[in-house]
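# My questions are about this predicted structure, shown below with the sequence.
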Amino acid sequence: MNRKEIQRKIELAETNRREAAARVEATRKRLEELEEQRAEVLGESELARRALTDFERLSEQSRQELATIDLEAATQERDRIVTEAAAALEAAVTLLGEIGARRSAVVEAHQRLAALNPEARSPVPEEPNILDGPWQRMVSAVKSQLDEKLEADLVDAAARSYTGQAINALPEHLRTLATLRRKELQRRSIRRPS
């Protein structure tokens, strides 16, 4: 190889080196830009995650607030109906007492009429039969309420029994409820701080 060829080789190598150095520099700059973009995207991602967490928390709080409002509304409506029912039952008890007094008044009036005119053998006027249906419905409703209350009391008492053996004395459909209630009571007692 002669001098010119070697010099040309050197020049070619130098040109290739400069191009490679330029590519390295361009790549380094591009990597810096990408790193800046990456950092920016990571920051945006973190902000988005925080916003998502905040919105999820807000959504959960809103659902809880809505459930609380629903509970309050349902409770108020229940209490209103209970108050109305109590007033209606008081009125019914009063009216039933009045019915007894009015029945006695009819019998007494009939007896006075019979005493004044013994030959007129008229029967005591019949009472309208409109009370029987509502009375039977009332009896059924009260019985149902009392049965539910009794079952709830039995389940609770059996669940709270010292060894839980009282649960076995319950009818089958109440045993399951009592067992679940006992487990719930046990969980509560475990969670309760000493």
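Perfect, thanks for sending it. Model, not experiment: these values are computed from the prediction.

# alpha carbons only for contacts and neighbour counts from here, please
Will do.

# quick one: which helix or strand includes residue 56?
Residue 56 belongs to helix 3-116 when assigned by DSSP states H and E.

# measure the most centrally placed residue in the chain to residue 73 for me?
Nearest residue to the geometric centre of the chain (CA atoms, centre = their mean): residue 67, 7.4 Å. As defined by CA to CA, to the nearest Å, residue 67 lies at a distance of 10 Å from residue 73.

# Can you report how many residues lie near residue 178?
26 (other CA atoms under 10 Å).

# isn't it right next to residue 155, touching?
Yes. Contact between residue 178 and residue 155 holds when scored by CA atoms under 8 Å: they sit 4.7 Å apart.

# Which helix or strand lies directly C-terminal to the helix holding residue 56?
Using DSSP H and E, the helix or strand that follows helix 3-116 in sequence is helix 132-160.

# which parts of that next one are buried?
151, 154, 155, 156, 157, 158, 159, 160 (16 or more other CA atoms under 10 Å).

# name the helices or strands packed onto it?
Using 3 or more CA pairs under 8 Å, 6 or more residues apart in numbering; DSSP states H and E, the elements in contact with helix 132-160 are helix 172-191.

# just the angle between the helix it packs on and helix 132-160, please?
Following axes from the mean of the first three to the mean of the last three CA atoms, to 10 degrees, one obtains 50 degrees for the angle between helix 172-191 and helix 132-160.

# which strands and helices sit next to helix 172-191?
Applying 3+ CA pairs under 8 Å, 6+ apart, one finds that helix 172-191 contacts helix 132-160.

# Now do the helix it packs on and helix 3-116, the angle between them.
Relative orientation of helix 132-160 and helix 3-116, computed by the same axes, to 10 degrees: 130 degrees.

# Would you quantify the distance from residue 49 to residue 181?
The spacing between residue 49 and residue 181, counted by CA to CA, is 41 Å.

# cool, and residue 102?
From residue 102 to residue 181 the distance is 49 Å (CA to CA).

# Those two: which has the busier surroundings?
Neighbour count, other CA under 10 Å: between residue 102 and residue 181, residue 181 has more, with 18 against 12.

# What separation is there between the nearest residue to that one once chain neighbours are set aside and residue 149?
Among residues not flanking residue 181 along the chain, residue 159 sits closest, at 5.9 Å (CA to CA, 6 or more residues apart in numbering). To residue 149, residue 159 is 15 Å away according to CA to CA.

# Please compare the first structure with the one that follows:
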Amino acid sequence: MSFTIIKHPLITDKLTRMRREDTSSKDFRENLNEIGQLMVYEIFRDVPLKEVDIKTPVTKTKGYTIDIPVVLIPIIRAGLGMTEGIQKLVPTARIAHIGLYRDEKTLEPVEYYAKKTENIESSYVIVVDPMLATGGSASKAIDIAKGWGAKHIKFVCLVSVDKGVKKLQNDHPDVDIYTASLDPVLNNKGFIEPGLGDAGDRIFGTK
């Protein structure tokens, strides 16, 4: 298990644009998609390859292709905002969906929708959500994915905080975590500071 903060000037610049209160939903979504694409390079660094025979316009040679199916699992609804950017670079990826909401009394995540893909047991599975705050939703989503038989799982977020990272590490020590930022504070309302605000509302222009 590893925890990786992916640092790059382009990611830092786009994340700063997203943090701004006056950033439009359109610009927020576009920057989120672009950061997702930039993060792909690090997330897939250890994906297995297989050797294949190919013919170029000049001669025959050996090449390498990804040797494992890829499944993306956005946590609905904010996770949908990161999925498109990742899928642009991995167009063969299948997409499963997990919908969770927080119970107002217990504050625990509750599943309201879950749809898996075929062959998830043998796939390279990436669970995505822009925010890793308390860690409850991320941990629950990974529980569901493991219940489907997923074994090779990574969690990818844009902004995280120490409390959420520790919960995910404690609950799922076999899952690698990737983030673009580790922010300092989780406030008493469950929002990361400085954070992004409510990512779902900002992606879809809702209140």
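Good, I have the coordinates. Owing to the predicted nature of the structure, the values given are computational and were not obtained by experimental measurement.

# care to give me the TM-score?
The TM-score (TM-score structural alignment, normalised by the length of structure 1) is 0.17; 63 aligned residues with a CA RMSD of 6.2 Å.

# Tell me the spacing between the residue nearest to residue 181 of structure 1 and residue 182 of structure 1.
Taken as CA to CA, the span from residue 159 of structure 1 to residue 182 of structure 1 is 4 Å.

# what residues are shared contacts of these two?
In terms of CA atoms under 8 Å, 6 or more residues apart in numbering, residue 159 of structure 1 and residue 182 are not both contacted by any residue.

# Compute the number of surrounding residues for residue 31 of structure 1.
When neighbours are counted by other CA under 10 Å, residue 31 of structure 1 comes out with 13.

# Would you mind measuring from it to residue 44 of structure 1?
19 Å.

# and the lengthiest helix in structure 2, which residues are buried?
For structure 2, the longest helix by residue count, based on DSSP state H, is helix 25-43. For helix 25-43 of structure 2, the neighbour count (16+ other CA under 10 Å) marks 25, 28-40, 43 as buried.

# Between those residues, which sits nearest residue 74 of structure 2?
Set against residue 74 of structure 2, the nearest of those by CA to CA is residue 36 (12.1 Å).

# contacting residues around the closest one?
So residue 36 of structure 2 contacts 82, 83, 85, 86 (CA under 8 Å, 6+ apart).

# again with residue 34 of structure 1
Residue 34 of structure 1 touches nothing, counting by CA under 8 Å, 6+ apart.

# gap between it and residue 42 of structure 1?
Remark: distance between residue 34 of structure 1 and residue 42 of structure 1 (CA to CA) = 12 Å.

# Next: residue 64 of structure 1.
From residue 64 of structure 1 to residue 42 of structure 1 the distance is 33 Å (CA to CA).

# Likewise for residue 80 of structure 1?
Separation of residue 80 of structure 1 from residue 42 of structure 1 (CA to CA): 56 Å.

# Repeat that for residue 179 of structure 1.
For residue 179 of structure 1, the distance to residue 42 of structure 1 - CA to CA - is 53 Å.

# which of those two has more neighbours?
More neighbours surround residue 179 than the other of residue 179 of structure 1 and residue 42, with 18 against 12 (other CA under 10 Å).

# Quick check, that one in contact with residue 160.
No. Contact between residue 179 of structure 1 and residue 160 fails when scored by CA under 8 Å: they sit 10.0 Å apart.

# Show me where structure 2 has its helices.
9-19, 25-43, 80-89, 136-147, 162-171, 199-204.

# Of all those, which one is nearest residue 156 of structure 2?
With CA to CA as the yardstick, what comes closest out of these is helix 25-43 (8.2 Å).

# who touches residue 101 of structure 2 in this structure?
Contacts of residue 101 of structure 2 by CA under 8 Å, 6+ apart are 109, 110, 111, 112.

# Could you count how many residues lie near the third one?
If you count neighbours by other CA under 10 Å, residue 111 of structure 2 ends up with 15.

# Repeat that for the one 3 residues further on.
Each residue near residue 114 of structure 2 was counted by other CA under 10 Å, and the total is 16.

# Run a quick neighbour tally on the closest residue to it other than its chain neighbours.
Nearest residue to residue 114 of structure 2, sequence neighbours excluded (CA to CA, 6+ apart): residue 98, at 4.4 Å. Look at residue 98 of structure 2: counted by other CA under 10 Å, it has 23 neighbours.

# go on, residue 106 of structure 1?
16.

# I'd like to know how far it sits from residue 14 of structure 1.
For residue 106 of structure 1, the distance to residue 14 of structure 1 - CA to CA - is 133 Å.

# Surely residue 15 of structure 2 touches residue 31?
Yes. Using CA under 8 Å, residue 15 of structure 2 is in contact with residue 31, at 7.4 Å.

# In the contacts of residue 101 of structure 2, which residue is surrounded by the most others?
Neighbour max across these (other CA under 10 Å) = residue 109, 19 neighbours.

# returning to that earlier point: what's the spacing between the residue nearest to residue 181 of structure 1 and residue 61 of structure 1?
Taken as CA to CA, the span from residue 159 of structure 1 to residue 61 of structure 1 is 35 Å.

# check contacts around the nearest residue to residue 74 of structure 2 once chain neighbours are set aside.
Spatial nearest neighbour of residue 74 of structure 2, excluding adjacent residues (CA to CA, 6+ apart): residue 128 at 4.8 Å. For residue 128 of structure 2, the contact set (CA under 8 Å, 6+ apart) comprises 72, 73, 74, 75, 79, 82, 83, 155, 156, 157.
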